[in-house]
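# dropping a prediction and its sequence here:
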Amino acid sequence: MLDQKTLAVLALALGAFAIGTSEFAAMGLLPFFAADLGITEPQAGHVISAYALGVVVGAPLTSILGARLPRRRYLAGLIAFFGVMNLASALLPGLSALTATRFLAGLPHGGFLGVSMLMAADAMPFEQRGRGTAQILMGLTVANIAGVPLAGALGQGIGWRWGFALPGVLGLIAAVLILRVAPRVGVRPGIRPLAELSALRNPAVLLTLAVGAIGFGGLFAVYSYLSAAMLATTSAPGWGVPLALSAFGVGGTLGNLGVARLTERWGQFPTALRAMLFMAATQAFASFAVGDWRAMVLSAFLLGLGSGMVIPLQTRLMDVAGEAQSMAAAMNHAAFNAANALGPWLAGLALAAGWGWRSSGLVGVGLSLAGIVALGLAWLHARRQSSPVAEVPKNCPA
């Protein structure tokens, strides 16, 4: 029999699964709703951008509005709203309605994932907080293995609207489960909602967010064009692209589990540095692999492994955010959505300039190296502040 803590984590992970399915499946559904609505694919791309904009706007907004709510009710409300907006995307006609509902569906994204990770981390011993964070991230990575292919199959087989209806239903189920099994913890006494804004004035928080916004852009630069590059440069079988996308999800699942343990062993900065060096290497390999679909599937798996970098960044934010924990956690996911905009945009410029499909990997390497520079600035700031988390553990390998 599962205990309440495990059931609560599973309910939160289901919500993360619904969010991951909706966010990533929308990219695969784009050709189908573009054709159905009679618009070009670049025009349909605004629907994807609307969701990312919703995440960035919603992260600070939901943190302030939900500051006085118990986490259980806050999380259930966010994922229920997410579910309703996805169902609205599936039901309402026209491009304007789809764009608006995708923006609204993005609003709860950062708040839900960020506070879910805080709740899971708080349930673990201090030195194992990374494992709590990884448990919620499992929902996102498993979404790439199972949820995204299923939504894509529904969209291709019986209509793109079903691809949005699936995460909508899952979101509502998660909301009910969270209300039933999540621990009933009251609001901290004396909490002031606007105090959450202090995270946006904290240099340690801002530098950590910059690492994710820049460094993760490299991963998205490659991932966003992986399918198109495989179709354009190889004679891969029909199941080649779904296999690559699932391989990315498997790599992400294993990467999150592994990086969580390495963060406990090595510390936040050493782990983040090694993760970003690994990401740069995998992006260079992805550039080399273009033209060979088997190598591209392998590169997708390796790219997924590097996505575990979110864990040392999330635990770093827990240490430096002070009373603005919810805001910092939510803004971490807003930073990753900024990376999701920055990386594909720069890679698209390289492709438009005629540099070829290999250029997305080179853009990725450049962004990962820039992220390492940002990480170095964050480490120097921590060192000047004499922050104990900036110290390299003695058992960290050379």
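Sure thing, it's come through.
# going forward, measure contacts between C-alpha atoms and count neighbours the same way
Will do.
# element containing residue 85?
For residue 85, the host element (DSSP states H and E) is helix 71-91.
# buried set for that helix?
71-90 (16 or more other C-alpha atoms under 10 Å).
# tell me the helix or strand right after that helix.
Next along from helix 71-91, by DSSP H and E: helix 95-106.
# and for that next one, what's in contact with it?
Contacts of helix 95-106 from elsewhere in the structure, counted by C-alpha atoms under 8 Å, 6 or more residues apart in numbering, are 37, 46-48, 50-55, 58, 81-83, 85-86, 88-89, 92.
# give the next helix or strand downstream of it.
helix 109-122.
# pull the distance from that following helix to the chain's centre.
On the basis of C-alpha atoms, centre = their mean, to the nearest Å, helix 109-122 sits 12 Å off its chain's mean C-alpha point.
# which strands and helices sit next to it?
Other elements packing on helix 109-122 under the criterion 3 or more C-alpha pairs under 8 Å, 6 or more residues apart in numbering; DSSP states H and E are helix 4-37, helix 41-65, helix 71-91, helix 129-142, helix 325-352.
# buried residues in it?
109-121.
# what angle sits between the helix holding residue 85 and helix 325-352?
Orientation note: helix 71-91 sits at an angle of 30 degrees relative to helix 325-352 (axes from the mean of the first three to the mean of the last three C-alpha atoms, to 10 degrees).
# please compare the first structure with the one that follows:
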Amino acid sequence: MPDERFDVVIIGAGPAGSRTAAVAAANGFSVLVLEKRERIGYPVRCAEAVGPRIDVERFLELEDRLISSPVNGAIVFAPDGTKFKAKMPGVGFVIDRELFDQSLADIAGKNGAVVRTSSQVMGLIEEDGRIAGVKVKDLENDTDYTVGARIVVGADGIEAISPRWAGLRRAFGLDEIFSCAEFTVEGIELEPDGPFIEFHLGRRFAPGGYAWVFPKGPSSANVGVGVKPSMTNGKKAIDFLGDFLEHRCPGARVKRTIVGGCGAARELQSLATDGFLVVGEAANHNNPFSGGGIINALEAADIAGGVICEALGENDTSAGRLSVYTKKWKKSVGRNNTLFYHAAEIFYRLEDAEMDRMIRRLTSTPGIIGEKGVKPLKMLLVLGAGNPKIMFKVIGALIKKR
């Protein structure tokens, strides 16, 4: 017999977990959010960039205190150093991720959800072949207890174990993750007509990924790298970051260091099983080309929250009923994520000289950037244009697209 019971138990109080909780609680269901960290949103493991205000404010008001800097465009540096600048006023923001996450958790609490920190889920409870709750360790008091649930939601991020317990995913392979390191620095020189986010490509600083500069103020920024471990010959992301810092801003002062990972895997086949579903980065919902995942996580949470409410209202939490969430996700964002996955597999494996040519082609192609960013299908077609070997890969990717 569980020590407590809730309609919904959510593992993790990141954007996906808190938003799912807010939706379910607003519809009158009892919701418990369990966050293993002592403080929501800390330590930060994020480059902190999000898209336009109109996208963010579908989920919460983007108050001034949540914004570190607006973003009015992007600069892409090819491996040979050639710079391509695109002015896009209002394209996005660099946020204070800790305050952002706390604000989302506050909304969930105001909607009626119970949010507990220092609470680590140690396992799932199964009854009659379905997920029926969680086993919890109270890290503050060093005690164990159990919570029964009609639905359990795995929102435990890049290090997610819950979807593996539920049989929905396996551990990442070396080609399915970006190994990342980031410094927040002061004393960096930024473009005077910005703020612009910067992307630096090539194998010198970021084999299999890219290096970035995301402004947080007039002379401060998040400076980071994301690399594919399978392409680094054993060199660590933090060492690539040191090289990049010396190249980009040798006099800058490091104020904060972050290391971690970011998913680069393809979409999961299924996002739900009996009594359980997975959401956000735990579900590979981040963009596998850029690594960005905040808006995708919130979008997935809205879809998941809606399906949860319908399923609970019908008293049907079977895998079949919850699979509606998988179908809705794939029709909305998942379809593009699959295209971005194939684009990343082709683009980031190019040799530097070929990447230089490809960047020139991409940046000179009209219409490749839409209101919501790069169009993945058009990117794939441009990648294949004029190169039979790459076009063969593009055709293969489009055939495999699901």
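Good, I have the coordinates. Here the structure is a predicted model, which is why all the values come from computation and not from measurement.
# give me the TM-score for this pair.
The TM-score (TM-score structural alignment, normalised by the length of the first structure) is 0.24; 162 aligned residues with a C-alpha RMSD of 7.0 Å.
# need the buried residues of helix 109-122 of the first structure in CSV (columns: distance to residue 230 of the first structure).
Below are the buried residues of helix 109-122 of the first structure laid out as CSV (distance: C-alpha to C-alpha, whole Å):
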residue, distance to residue 230 of the first structure
109, 30
110, 31
111, 35
112, 34
113, 31
114, 34
115, 37
116, 35
117, 34
118, 38
119, 40
120, 38
121, 38
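# widest-spaced pair of those residues?
Within the buried residues of helix 109-122 of the first structure, 109 and 121 form the most distant pair, 18.2 Å apart (C-alpha to C-alpha).
# thinking again about what came up before, so which of the helices and strands packed on helix 109-122 of the first structure is the most packed in?
Mean neighbour count (mean count of other C-alpha atoms under 10 Å) peaks for helix 129-142 among these, with a mean of 26.
# okay, angle between it and helix 109-122 too, please.
Going by the same axes, to 10 degrees, helix 129-142 of the first structure makes 140 degrees with helix 109-122.
# hang on, the earlier thing: got the helices and strands packed on helix 109-122 of the first structure as a markdown table, with distance to residue 383 of the first structure columns?
Listed next are these as a markdown table, based on distance: least, C-alpha to C-alpha, whole Å:
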| stretch | distance to residue 383 of the first structure |
| --- | --- |
| helix 4-37 | 34 |
| helix 41-65 | 28 |
| helix 71-91 | 33 |
| helix 129-142 | 22 |
| helix 325-352 | 20 |
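# looking at those, which is closest to residue 377 of the first structure?
Short answer: helix 325-352, nearest of those by C-alpha to C-alpha, at 17.0 Å.
# quick one on the thing from earlier: residue 208 of the first structure: which of the helices and strands packed on helix 109-122 of the first structure is closest?
Among these, if distance is taken as C-alpha to C-alpha, the winner is helix 325-352, at 8.4 Å.
# from the chain's centre, how far out does the closest one sit?
9 Å.
# mind giving me the packing neighbours of the next helix or strand after it?
Note on helix 325-352 of the first structure: by DSSP H and E, the next helix or strand toward the C-terminus is helix 359-384. Helices and strands touching helix 359-384 of the first structure, by 3+ C-alpha pairs under 8 Å, 6+ apart, are helix 203-215, helix 217-223, helix 268-289, helix 325-352.
# which of the helices and strands packed on helix 109-122 of the first structure sits closest to residue 167 of the first structure?
Once these are compared by C-alpha to C-alpha, helix 4-37 is nearest, at 4.6 Å.
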